[in-house]
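Got a sequence here, can you build the structure:
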Amino acid sequence: MIKTAIALYVRNEASDIAGWLAYHFAIGINTIFVFDDQSNDGTYEIIKSAANVFDVRYFRTDRDTITDHDVRHRKSLEYACTLAKGEFDWIGFLDADEYFYYEDETIEEFFSRLHNFEGIAINWCIYGSSGRVVKPRMPTVDAFRYRSKENFSENVLVKSFIRPDKFGDHYHGPHRFFGVADDKYADPNGEIIRWDASTNKNVSWKNARIMHFVCRSMEHYVERIKRRLGVDLSDSMAYWDLFNRNDEFDFCAERFLKSTYKNIALIQESAIKSNFINKLSNSDRGAKHALEKIHLSMKTDNKKDIYFNIRSKRIVFADETYNEADFLLKLDFFIVKGFPDFLHISFYDKNSQLDYFPLTLEGDRRQSFVLTYKIDYDKNSRFFSMRDPNSNTYIKSDNCLHQSEGLLKTGQRFKDHQCNFILFGDQNIVKESEGVRYLSYIDFLNTIRKSAEGIDVNDCIALANMMDEKDKATLETNFPGIFKAEL
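Okay, the predicted model is just below:
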């Protein structure tokens, strides 16, 4: 068995680090050595959560003692190679905006073809912004699907996998390692590299590439400029203009996407369970009580049932005679007792939650185990409507002509009959008071403590979703990297 590892040096990538780790374990990497450069946005907490379910070996750099960024980077990679010797056949060196992709059936087949070499230099494949301004909630490989052409000038740069003992003393960066003999350094096609400094101008993506998401969204880019202003970047659009290449659509990573999402689900579950629920549970040895919930069934105004479509990964409605019902999953609708202003939607069972994560609704940026919506009750009829808590727009059932199912989506500014839904179940949930009752931050913590014995991740997310913006911000600040993607 060929064992492979990756060394990652990272700082402040909370929005994308779970997806990065999830993807590389999905493609078959055995172990990831992560060197966190003192992140303060929740990145480190997510890394620790991932280590509960995958072989992530994490470390923190010493920015006070080693003030030069490049020195910290070199020492981190060198240490990773030291740890990898004798255990791993190959170790690769990537940044958090770089993703390794191969065309072979398995990662073992890729490295088996190149067993006679000691270093593999893989060319960049630059991806653009795909027109996105705001950070997407989905993983990078799913969100940004447009790339440069193969002959784009910056694709000549490479990243390497090497035998761990070939790191060498002559270090110039993570691209080319001079400890590897020239006749033992190949490209993914098995051709000896003809180096031009640390570049390979004979660019080929035939068997592998390093998907390099330099720009990502404009929001990513602004944060990157702020973080590296005066170090190696300036307050300018020049970097964006150079790398924002959206010449061709390329969704090569699709074959790994299902496993990537499942791994993200495992990481997010670990983050909430191990770093939040268990900590609060251990802080109070008193009697525990189960969270009181009212489970309901929900239909459209014309009594169509609501499901999750595993093909489109969207919430849809359909009648019982739909002949492709195997693609439709049952959903769980519930209200937390005492808080009738919020309806929560989640997967019905644990296996579906992990196999088909994330739960998504068209137009809603959240990707989560649970989606929470505000309820508007119509006391003069049996109907109710739902509003997106972020945009305050209505959810509507959008009929699709000549199809057996329709789509639920958010973004409806004014309520009409398509925004009407029916709840079947406990009729005592109808709200009598005026104004939305939110769960305070203190009450949220106390509820978790009191219910921790019987509470699960879905319940925890549902409770967090019922807080107002101020209390949500407090939760994100006090528990970084745990709840932000779910709220």
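
When you work out contacts or count neighbours from here on, use the C-alpha atoms and nothing else.
OK.

And Met248, how far from Cys125?
If you look again at residue 248, you'll see it is Glu, not Met. From Glu248 over to Cys125 the distance is 11 Å, taken as Cα to Cα, to the nearest Å.

same check, this time on Phe88
26 Å.

Of the two, give the one with the bigger neighbour count.
When Phe88 and Cys125 are compared for neighbours, Cys125 comes out ahead with 29 against 17, by other Cα atoms under 10 Å.

doesn't the more buried one fall inside a helix?
No: using DSSP: H, G, I helix; E, B strand; the rest coil, the assignment for Cys125 is strand, not a helix.

is it true that it touches Ser153?
No: in this structure, Cys125 is not within contact of Ser153 by Cα atoms under 8 Å, at 10.5 Å.

Please provide the structure for the following sequence as well, for comparison with the first:
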Amino acid sequence: MHDIAGWIAWHSALGVEKFYIYDDYSTDGTYQVIKSISDKVNIEYYRSNIEKEGNFYYRQRDSFFDAAEKAKNHYEWIAFLDGDEYLSLSSAPSIVEFLDGFDQNCSAIALSWRIFGSSSRVLKDNVPIYRAFKHHSREDFGDNALVKSIVRPEKLVLSYENPHKFIINSGIYVDALGQEVAWNGATKKVTWEGACVNHYICRSMEHYIGRIKRRIGVDLSNTTNYWNHFDRNEIFFSEREDICNKADKILFSEKKSIINSYISKCKKERNDVLFKQIKYSQPSDEDGADIYKIFSNDGEGLYVNNIDGHLVKVPSDYPVFGIIYRKNRDVVYLVRIVDGYISDIKYHIISENRKNFAYSYNIEHEGEEYIYLRSPETQKLMCFIPKESGNSVDVNRETKSLWERAKIAEIEIGASFHSDPSVVKDFDSAWNWLSASDSFVTYNDFVLMFSGLPSQEKEKLNLHAQGVFSWLL
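Below you'll find the predicted structure:
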């Protein structure tokens, strides 16, 4: 589910103007996510007809041709991609500007695959695909000779050979550099310059196992042969940061739409008479939350050492902030904030049995200046290890000393909070909180609420939402 939202965000960041998405009867909330974000992104979404056509490859063919017919006379180009394939531009500011470089005689463009490995990741997490996997195969890896195509819809002949190379009625088939393709079946000489298709065919081991379960007996078998063949990690590569940052912002916007759609669903379920009788109060200065930097006794701030790593006292690109609601100043939430939104990428704190993207701690004061943070799970104190002992952070102390002492300093970073989520303990109280809170449950309030639910209650809420919150589990 999280992957389709990231896929849409990535291609939106590249400048794709329209999506035709065909869901092949997913059961993980993917279809519901697409529906939820279709009011923010120009998407037409459909479900393939598995009863009419039992063969996956023919369903893929029918989806491609249906999209091409719909795009005809509306869009100049259409790209045929799967959900694990991401267009990659070497330097063009957008896909539109890349395509503008091809003259009218170019009817189709063959973009080489660039096969990515697992980057040694075992489990799925909430790091977007375009940031999570940074190792790919060498250019001479045989499967990179396969392509995916961008075609002018009017030039497409509705006669299918394979999902890589299409038949055109006139003009020429070119590569990313505008050179006419010399075909060898559905393959050609590998060209990554200009543009290519990043094929995240393995992703994590957990992704791979899911793929085997879905397609066993179709084109995959119960072995690691497929994994061993494609898990190629010879070359380190990071996608363009300008595109990644733009995609991150779009992805947060999509998630906000998903949350808002679910809140609307909860309100509609509430009894109409009761709903109309509720008088919502306007936000006041007592509502909301304040944001703080937290410092150890030796003056060091808190950071995560890599995108999904451990809480430490060593400066990095991933600072951690404390969120304290004004109506509940005895609890602080430790989170990362990106462009005003709480990041849902989970990180680790040593000695905590929970892995989360938001950790709540009870605040214990020492005079006006110092605080201590106590885990509500273990009742242990957070300890800030000095530099000479590693600059790590642990939650394993019974008694208070200088190493457990902290300070906080309020900062302004433009994140929106309103409703204290600590009142929510289970699915029923979550539903009541959401349906009675009108528009004053913000994205950040919601994700903090969700992060604090017991696992079983998270599953109940996700089930009630038809799986759209699997990215928060």
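
Quick TM-score on the pair, please.
For this chain pair, the superposition-based TM-score is 0.81 by TM-score structural alignment, normalised by the length of structure 2; 440 aligned residues with a Cα RMSD of 3.9 Å.

Common neighbours of Glu248 and Cys125 of structure 1, please.
Counting by Cα atoms under 8 Å, 6 or more residues apart in numbering, the common neighbours of Glu248 of structure 1 and Cys125 are Arg147, Ser148.

any idea which residue of structure 2 is furthest from its center?
Gly367 (42.1 Å; Cα atoms, centre = their mean).

How about the contacts made by that residue?
Gly367 of structure 2 sits next to no residue when contact means Cα under 8 Å, 6+ apart.

how near is it to Leu402 of structure 2?
Per Cα to Cα, Gly367 of structure 2 is found 14 Å from Leu402 of structure 2.

what do you get for Pro315 of structure 2?
Pro315 of structure 2 is 21 Å from Leu402 of structure 2, by Cα to Cα.

Then Cys244 of structure 2?
41 Å.

go on, Pro153 of structure 2?
From Pro153 of structure 2 to Leu402 of structure 2 the distance is 69 Å (Cα to Cα).

all helices for the stretch 201-350 of structure 2, in order.
For the stretch 201-350 of structure 2, helices defined by DSSP state H, counting those that start in this stretch occupy the ranges 205-215, 225-230, 241-269, 272-277.

Point out the most buried one among those.
Most buried of these by mean neighbour count (mean count of other Cα atoms under 10 Å) is helix 241-269; its value is a mean of 18.

ranges for the strands of the stretch 251-400 of structure 2?
For the stretch 251-400 of structure 2, the strands defined by DSSP state E, counting those that start in this stretch cover 289-296, 303-304, 311-312, 321-325, 328-335, 337-338, 341-342, 359-366, 370-374, 381-384, 393-397.

so which of those comes closest to Ser107 of structure 2?
With respect to Ser107 of structure 2, and counting by Cα to Cα, the nearest of those is strand 337-338 at 41.1 Å.

What is that closest one packed up against?
Packing partners of strand 337-338 of structure 2 (3 or more Cα pairs under 8 Å, 6 or more residues apart in numbering; DSSP states H and E): none among the helices and strands.

Just to check, Glu362 of structure 1 is in contact with Asp398?
No: with contact defined as Cα under 8 Å, Glu362 of structure 1 does not reach Asp398; the gap is 10.4 Å.

Overlap in contacts, these two.
By Cα under 8 Å, 6+ apart, the residues touching both Glu362 of structure 1 and Asp398 are Leu407, Leu408, Lys409.

among the helices of the stretch 201-350 of structure 2, which is nearest Val181 of structure 2?
Val181 of structure 2 sits nearest to helix 225-230 of all the helices of the stretch 201-350 of structure 2, at 25.2 Å, using Cα to Cα.

so the closest one matches what in structure 1?
Aligned by TM-score structural alignment, helix 225-230 of structure 2 falls on residues 238-243 of structure 1.
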